[in-house]
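Trainee: Got a predicted structure here, sequence first:
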Amino acid sequence: MVLTPLKLNLNSVHLTDEQFYQLCQNNRELNFERNAKGELIIMPPVGGESGNRESELNGDLLIWNRQTRLGYTFSSSTVFKLPNGGDRSPDAAWISRERWEALTPQQRRKFPPIAPDFAIELRSETDNLSTLQEKMWEYLDAGVRLGWLINPQQQQVEIYRLGQEVEVRNLPTELLGEDVLPGFSLSLDVY
């Protein structure tokens, strides 16, 4: 059985940011997101292969960040309150030290009201590609400067850059952090 995200239209019901936060806190066994249109999305858990790949990606980003001390890394459990109204959880994310430390301690404790500088989405078997592509565009609209959509099913990666066309590469490939993550590189073998 394949589990897919459940999308609830809340147009007639307005959840405040605090109510959304409490909904997430009261149902910790579920992973909630809200897109910029206000739809509530209940994300299914991923399988072992996707979970392992996600962990590896986060590990590579964490090692680079520990060496450079340029910012902060975040796992898929982190919900970011995006400026465009979405509440999103990338599979891996990074925010520069300067931007993160500009937030108040209270803002850092709850769902941080900030778009990451960098975000990774890893397509699992339950993910619809067009839905993830919409999510990547939502990230760019919110101010994410660089994003990677890794698609093992089609052996491709889509590179999203603020103000540019999407670049599609076939796997294996090496991805560079460019000016967002200086010195970071990620070798993606056949996934």
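Mentor: Looks like it arrived, so ask away.
Trainee: From now on I want contacts and neighbour counts done on CA atoms only, so please keep to that.
Mentor: Fine.
Trainee: so where do the strands sit in the chain?
Mentor: Taking DSSP state E as the test, the strands found in the chain are 6-8, 31-34, 40-43, 71-75, 80-81, 87-88, 92-96, 118-122, 146-151, 156-161, 167-170, 173-176, 185-188.
Trainee: would TSV of those with distance to Asp17 and mean neighbour count be doable?
Mentor: Shown next, in TSV, are the strands of the chain (distance: least, Cα to Cα, whole Å; neighbours: other Cα atoms under 10 Å):
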stretch	distance to Asp17	mean neighbour count
strand 6-8	17	13
strand 31-34	10	22
strand 40-43	12	18
strand 71-75	20	20
strand 80-81	9	22
strand 87-88	9	26
strand 92-96	21	23
strand 118-122	22	24
strand 146-151	25	22
strand 156-161	28	20
strand 167-170	34	14
strand 173-176	35	14
strand 185-188	35	14
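Trainee: So for Asn65, which of these sits nearest?
Mentor: The minimum distance between Asn65 and these falls on strand 71-75, with 6.6 Å, by Cα to Cα.
Trainee: ok now the closest one, how far from the chain's centre?
Mentor: 11 Å (Cα atoms, centre = their mean, to the nearest Å).
Trainee: tell me what that strand is packed against?
Mentor: In terms of contacts (3 or more Cα pairs under 8 Å, 6 or more residues apart in numbering; DSSP states H and E), strand 71-75 is packed against helix 48-68, strand 92-96, helix 97-101.
Trainee: Please compare the first structure with the one that follows:
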Amino acid sequence: MLKLFGTPKVETPPDLDNLNLECFYTSKEFEYINNQLKNNILKINGHPVNLFELDKNRKLIPMLQIPYCKEQVVAEIAAQLRNWNIQTRQGVEVTISQVLQLTNEQAWSFQSALFTPIFLVEVADIGVDTDNPKFREVDKRFKEKLITQSMVVQLGWLIDPQHKQIYIYRKGRRCSNPGWKDISGENILPGFVLDISLINRIIDPILPAPSRLSQVQANCPYCNNAFNNIYELIKHLESVHC
């Protein structure tokens, strides 16, 4: 018996040079675009783009490349959150953009539904005051999209290390500006305090004086194991006793 089949339809992959940010993209198209960005340079309005995210309407959101110092500040905040998570055993997941809890499917693919974090930090250049378009744009995003309309996000921080500004957004409350000092995670991140002095080391670097501390033998106060330097002791404490 002879069976005739129609020619299978071949999907045309998105053209990286002609992306339409107002179009809707499938999960497969979204994954294809981000994979292409690993080996290709894409600029939008003159700014290089590292990757895209999808909004709730499945439109592309370009994630622009960021300056070195800003990357270092983001990494430092993530490191402090990670250490707090290990020490307090909160069971949350920390990424460079979100603190969230994921299913296994969400963690390993782009196929799942979008997820919403409970806590957000944005590091941005917003200027020295609130009367400028850069601050108004980010402030509006926090108030109208990230905090107010979300059913999950409870706390958000807007941090400008370049101008030493911090703004705190809480669900159902007005934005506050506590000044450039340590800030608490409140009841959302119980026991967490962001150490601003460690961020100051990044934005106002001072060469440390020579120290022999790292070479001094240190003993664990819990099991009395000996280590050749303080860094090995810290790693041991985190992995065994925290």
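Mentor: Cool, the structure landed. All values derive from a computational prediction rather than experimental measurement.
Trainee: highest average neighbour count across the helices and strands packed on strand 71-75 of the first structure?
Mentor: strand 92-96 (a mean of 23; mean count of other Cα atoms under 10 Å).
Trainee: so how far is it from its chain's centroid?
Mentor: 9 Å.
Trainee: That one versus strand 146-151: what angle between them?
Mentor: Relative orientation of strand 92-96 of the first structure versus strand 146-151 (axes from the mean of the first three to the mean of the last three Cα atoms, to 10 degrees): 170 degrees.
Trainee: Quick one: residues contacting the corresponding residue of the first structure for Asn177 of the second structure.
Mentor: Using TM-score structural alignment as the criterion, Asn177 of the second structure maps onto Val168 of the first structure. By Cα atoms under 8 Å, 6 or more residues apart in numbering, the residues touching Val168 of the first structure are Gln156, Val157, Glu158, Ile159.
Trainee: One more: Leu30 of the first structure?
Mentor: Going by Cα under 8 Å, 6+ apart, the list of residues near Leu30 of the first structure reads Cys24, Ile42, Met43, Pro44.
Trainee: With Lys43 of the second structure instead?
Mentor: Val49.
Trainee: wait, Leu129 of the first structure sits on Arg123?
Mentor: Yes. Contact status for Leu129 of the first structure versus Arg123: in contact at 7.3 Å, counting by Cα atoms under 8 Å.
Trainee: returning to what we had before: got the helices and strands packed on strand 71-75 of the first structure as JSON lines, with distance to Leu175 of the first structure columns?
Mentor: Shown next, in JSON lines, are these (distance: least, Cα to Cα, whole Å):
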{"stretch": "helix 48-68", "distance to Leu175 of the first structure": "12"}
{"stretch": "strand 92-96", "distance to Leu175 of the first structure": "15"}
{"stretch": "helix 97-101", "distance to Leu175 of the first structure": "22"}
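Trainee: Which one of those lies nearest to Leu149 of the first structure?
Mentor: Of all those, strand 92-96 sits nearest to Leu149 of the first structure, with 10.8 Å by Cα to Cα.
Trainee: report the angle between the axes of the closest one and helix 48-68?
Mentor: With the same axes, to 10 degrees defining the directions, strand 92-96 of the first structure sits at 20 degrees from helix 48-68.
Trainee: can you give me the angle strand 92-96 of the first structure makes with strand 118-122?
Mentor: Using the same axes, to 10 degrees: strand 92-96 of the first structure against strand 118-122 is 180 degrees.
Trainee: Quick check: which helices or strands does strand 92-96 of the first structure pack against?
Mentor: By 3+ Cα pairs under 8 Å, 6+ apart, strand 92-96 of the first structure packs against helix 48-68, strand 71-75, strand 118-122.
Trainee: Apply 7 Å and report the result again.
Mentor: strand 71-75, strand 118-122 (3 or more Cα pairs under 7 Å, 6 or more residues apart in numbering; DSSP states H and E).
Trainee: and the first one, which stretch of the second structure?
Mentor: On the basis of TM-score structural alignment, strand 71-75 of the first structure is assigned to residues 91-95 in the second structure.
Trainee: what does Gln22 of the first structure align to in the second structure?
Mentor: The alignment partner of Gln22 of the first structure in the second structure, by TM-score structural alignment, is Tyr32.
Trainee: Kindly report the same for Gly147 of the first structure.
Mentor: Under TM-score structural alignment, Gly147 of the first structure pairs with Gly156 in the second structure.
Trainee: How about the contacts made by that match?
Mentor: Gly156 of the second structure makes contact with Phe119, Leu120, Val121, Ile168, Tyr169, Arg170, according to Cα atoms under 7 Å, 6 or more residues apart in numbering.
Trainee: hmm, which two among those are most spread apart?
Mentor: Taking Cα to Cα as the measure, the contacts of Gly156 of the second structure span a maximum distance of 12.1 Å, between Val121 and Arg170.
Trainee: can you count the residues close to the match of Gln22 of the first structure?
Mentor: Residues lying near Tyr32 of the second structure (other Cα atoms under 10 Å) number 14.
Trainee: ok, the nearest residue to Val138 of the second structure once chain neighbours are set aside - contacts?
Mentor: Nearest residue to Val138 of the second structure in three dimensions, chain neighbours excluded: Ile126, at 7.9 Å (Cα to Cα, 6 or more residues apart in numbering). Going by Cα under 7 Å, 6+ apart, Ile126 of the second structure touches Lys134, Phe135, Asp160.
Trainee: Leu132 of the first structure and Asn35 of the first structure, how far apart?
Mentor: 11 Å (Cα to Cα, to the nearest Å).
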